[in-house]
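Trainee: Here's my sequence, what's the structure:
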Amino acid sequence: MKELKEKFKTIDEYIRTFPAEVQIELEKMKKTIQEVAPEATEAIRYQMPTFRLNNKNLVHFAAFKNHIGFYPIPSGIEAFKKELSLYKQGKGSVQFPLDKPVPYELVKKIVTFRVAENMKESKSGY
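Mentor: Purely as a prediction, here's the structure:
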């Protein structure tokens, strides 16, 4: 939907570039992630809204013409393979169609998983 050449400095700046109905979903996604990972910091990585924890990417999300992309890295997709089977997926991504409700409760579970994984990696020195 947006040119990747466009440089965003904040998640809010990114969100403001979309139509109102898409902004609502992006705001809900942001708030859902913040609720589960309040210690995570906001960033833009790969020109996508990103939440980082312990200096590592936790999850990314982005809007496209027909879907919201959610990127919890491959382990986040693998751990919830069954629940995500209704959605188009990539190795570390899932697409939530804009014409259907985004499963925010599932997003919460995935982010919770990623936070635990991130904390475990931090303690083990990865």
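Trainee: Could you use CA atoms for every contact and neighbour count after this?
Mentor: Noted.
Trainee: the longest strand in this structure is where?
Mentor: strand 56-63 (DSSP state E).
Trainee: tilt between the helix or strand just after that one and strand 56-63?
Mentor: Moving toward the C-terminus from strand 56-63, the next helix or strand (DSSP states H and E) is strand 67-71. Following axes from the mean of the first three to the mean of the last three CA atoms, to 10 degrees, one obtains 170 degrees for the angle between strand 67-71 and strand 56-63.
Trainee: Go ahead and measure how far stretch 15-22 is from the middle of the chain.
Mentor: Here stretch 15-22 is found 16 Å from its chain centre; the criterion is CA atoms, centre = their mean, to the nearest Å.
Trainee: ends of that stretch, how far apart?
Mentor: With CA to CA, to the nearest Å applied, stretch 15-22 spans 8 Å between its terminal residues.
Trainee: And for stretch 73-92?
Mentor: 4 Å.
Trainee: sorry, back to before: what helices or strands is the longest strand of the chain leaning on?
Mentor: helix 20-36, strand 48-53, strand 67-71, helix 104-124 (3 or more CA pairs under 8 Å, 6 or more residues apart in numbering; DSSP states H and E).
Trainee: what sits against S122?
Mentor: Applying CA atoms under 8 Å, 6 or more residues apart in numbering, we find S122 in contact with N54.
Trainee: And this one, please, so the two structures can be compared:
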Amino acid sequence: MKEKDFNTIDEYIANQDKMFQKRLHELKQIILEVSPLQIQEKISYRIPTFWRNGNIIHFAQHAKHIGLYPGPEAIKVYKEKLVNYKTSKGTIQIPNHHPLDKSLIQELVRFNIERLENKVLSRQDEHTTK
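Mentor: Next up is the predicted model:
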């Protein structure tokens, strides 16, 4: 079956199984609470994406878990806090029966906002010192 293309995160959530929708809305709010004015919502790779100076975090609902995609740098830095989750290079699997860890998710988001902001600032420094 061909995956449906979505235009917004809310549309993505509305098209998920009803038993997951409340949890996905909760995840969206957890992410936006970090910096709602600075984060752009969009769909990238057909999944919800939060962006500012680059991809901050993606998520996707799967049959048995939510895939949270903060990128490989965040996984390395927060490795010890992620021992209770299945992870891979840039992915965290949050089982559907586990509560969302608000503080951990927000730490990951803050980390990526800061990391991407530092990237922008270092590029600006490179241009001003040339």
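Trainee: sorry, back to before: can you lay out the helices and strands packed on strand 56-63 of structure 1 as TSV showing distance to L4 of structure 1?
Mentor: Listed next are those as TSV, based on distance: least, CA to CA, whole Å:
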stretch	distance to L4 of structure 1
helix 20-36	17
strand 48-53	9
strand 67-71	15
helix 104-124	25
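Trainee: For A63 of structure 2, grab the count of nearby residues.
Mentor: A count of nearby residues for A63 of structure 2, using other CA atoms under 10 Å, gives 9.
Trainee: Translate it into the numbering of structure 1.
Mentor: Structural alignment places A63 of structure 2 opposite K65 in structure 1 (criterion: TM-score structural alignment).
Trainee: re earlier: buried ones in the longest strand of structure 1, by neighbour count?
Mentor: Taking 16 or more other CA atoms under 10 Å as the basis for neighbour counts, the residues of strand 56-63 of structure 1 that come out buried are N57, L58, V59, H60, F61, A62, A63.
Trainee: Which residue is the nearest non-sequential neighbour of the last one?
Mentor: What that stands for is A63 of structure 1. G69 (6.1 Å; CA to CA, 6 or more residues apart in numbering).
Trainee: hang on, isn't that neighbour packed against L98?
Mentor: No - between G69 of structure 1 and L98 no contact is recorded; they are 10.0 Å apart, counting by CA atoms under 8 Å.
Trainee: Which of the two has more residues huddled nearby?
Mentor: More neighbours surround G69 than the other of G69 of structure 1 and L98, with 19 against 16 (other CA under 10 Å).
Trainee: The aligned residue in structure 2 for V102 of structure 1 sits in which helix or strand?
Mentor: In structure 2, the residue matched to V102 of structure 1 (TM-score structural alignment) is L100. Assessed by DSSP H and E, L100 of structure 2 sits outside every helix and strand.
Trainee: What's the local residue count around L100 of structure 2?
Mentor: 17.
Trainee: now swap in S93 of structure 1 and tell me
Mentor: Other residues within reach of S93 of structure 1, judged by other CA under 10 Å, total 20.
Trainee: Hmm, H67 and it touching each other?
Mentor: No - judged on CA under 8 Å, S93 of structure 1 makes no contact with H67 at a distance of 11.8 Å.
Trainee: ok, back up a step: distance between the longest strand of structure 1 and the chain's centre?
Mentor: Here strand 56-63 of structure 1 shows a centroid-to-chain-centroid distance of 4 Å under the convention CA atoms, centre = their mean.
Trainee: Now do it and helix 20-36, the angle between them.
Mentor: Using the same axes, to 10 degrees: strand 56-63 of structure 1 against helix 20-36 is 160 degrees.
Trainee: Alright, I will stop here.
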